[in-house]
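S.K.: Sequence first, predicted coordinates after that:
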Amino acid sequence: MFTSWAILKKKPKQRHVIGVSFAFAGLVFVGGSVIGWKNSFGKKVKFASKSLLGIAIALCGQFVASIHFVLEEKLMKGVEKPVPPIFIIGSEGIAGIVISLAIFLQITTEFMEKIMDHMRT
């Protein structure tokens, strides 16, 4: 909603603001329950910081996805000449393959190095 407002200059309608408010309230309730959660013995659980990190990562992911959707809409509508949707989808696919291969190759390289080190000993 906020990225659409900033990038596309679309003012959110009342139903959008209400929907985002409900989603935010739900996130606050879930986050608060994780932070204040106690086990059956009445002791506080020690992993609250990891839970907060998980919530923060999820929020960052949603923010990046919202920017992606808004920029995609801006490209398809275009200022001078709209970009064809098939080109945008193809570009996303190629970028996804390149990023996935880079991550996969890094993981397999480290994994194979550990196997080779283990075999040498």
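M.R.: Yep, it's here.

S.K.: Please count neighbours and contacts with C-alpha atoms only from this point.
M.R.: OK.

S.K.: Mind giving me the packing neighbours of the lengthiest helix in the chain?
M.R.: Across the chain, the longest stretch assigned as helix under DSSP state H is helix 85-120. Using 3 or more CA pairs under 8 Å, 6 or more residues apart in numbering; DSSP states H and E, no helix or strand is in contact with helix 85-120.

S.K.: let's go with 10 Å and repeat that
M.R.: With contacts defined as 3 or more CA pairs under 10 Å, 6 or more residues apart in numbering; DSSP states H and E, helix 85-120 has these neighbours: helix 48-77.

S.K.: In addition, the following structure is provided for comparison:
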Amino acid sequence: MRRQFRFKQIPFKEPQIDPIDEIISQLSDEMQKNQDHPLCKLLEENVKCTQQLAESLEEMSSILSDVSSNINIIPQGKSNYTKAEQIKAELEARLIFHAKCNDPNWPVNRTPNDGSNSQPNT
């Protein structure tokens, strides 16, 4: 004799809210409650400063990429260069850099064309 198994039907339930969405919702509620908290204001200032720093670093990277092709840098780790050769290369690099700093056509030194009275960077 065979046994027949009957499977119990489980009623369909709507899926619950995604736990991540729930956490994000709770965090945003908490952030709105604590908006005037000194640490929250400090965090906002920190984010602004970090964004400004990132923009400045991108600008510096752009400037250095314009200059770097004209500078002969001898890596410090190579031992086959003499101290005199390292000093000579450093002096050449500084001379080239200072010459570029005084060049009005170098992008860093250009005066803005917006009518402001800013001086070129030297």
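M.R.: Sure, I can see it. Quick caveat: nothing in here was measured; it's all calculated off a predicted structure.

S.K.: now what about the TM-score between them?
M.R.: TM-score for the superposed chains, counting by TM-score structural alignment, normalised by the length of structure 1: 0.32, backed by 61 aligned residues with a CA RMSD of 4.2 Å.

S.K.: the inter-axis angle of the longest helix of structure 1 versus helix 48-77?
M.R.: Helix 85-120 of structure 1 and helix 48-77 meet at an angle of 140 degrees, taking axes from the mean of the first three to the mean of the last three CA atoms, to 10 degrees as the criterion.

S.K.: Any buried residues in helix 85-120 of structure 1, and which?
M.R.: Residues of helix 85-120 of structure 1 classed as buried: none (neighbour count, 16 or more other CA atoms under 10 Å).

S.K.: Buried residues, the top helix by length along structure 2. List them.
M.R.: Longest among the helix segments of structure 2 by residue count, using DSSP H, is helix 38-68. For helix 38-68 of structure 2, burial by neighbour count (16+ other CA under 10 Å) applies to Val67.

S.K.: Kindly spell out which helices and strands sit in contact with that helix.
M.R.: Judged by 3+ CA pairs under 10 Å, 6+ apart, the packing partners of helix 38-68 of structure 2 are helix 83-101.

S.K.: other SSEs contacting the helix it packs on?
M.R.: helix 38-68.

S.K.: quick one: the helix it packs on to helix 83-101, angle?
M.R.: On the basis of the same axes, to 10 degrees, helix 38-68 of structure 2 is oriented at 100 degrees to helix 83-101.

S.K.: Compute the number of surrounding residues for the residue lying closest to Ile88 of structure 1 once chain neighbours are set aside.
M.R.: Excluding the flanking residues, the one nearest Ile88 of structure 1 by CA to CA, 6 or more residues apart in numbering is Glu72, at 7.6 Å. For Glu72 of structure 1, the neighbour count with other CA atoms under 10 Å is 16.
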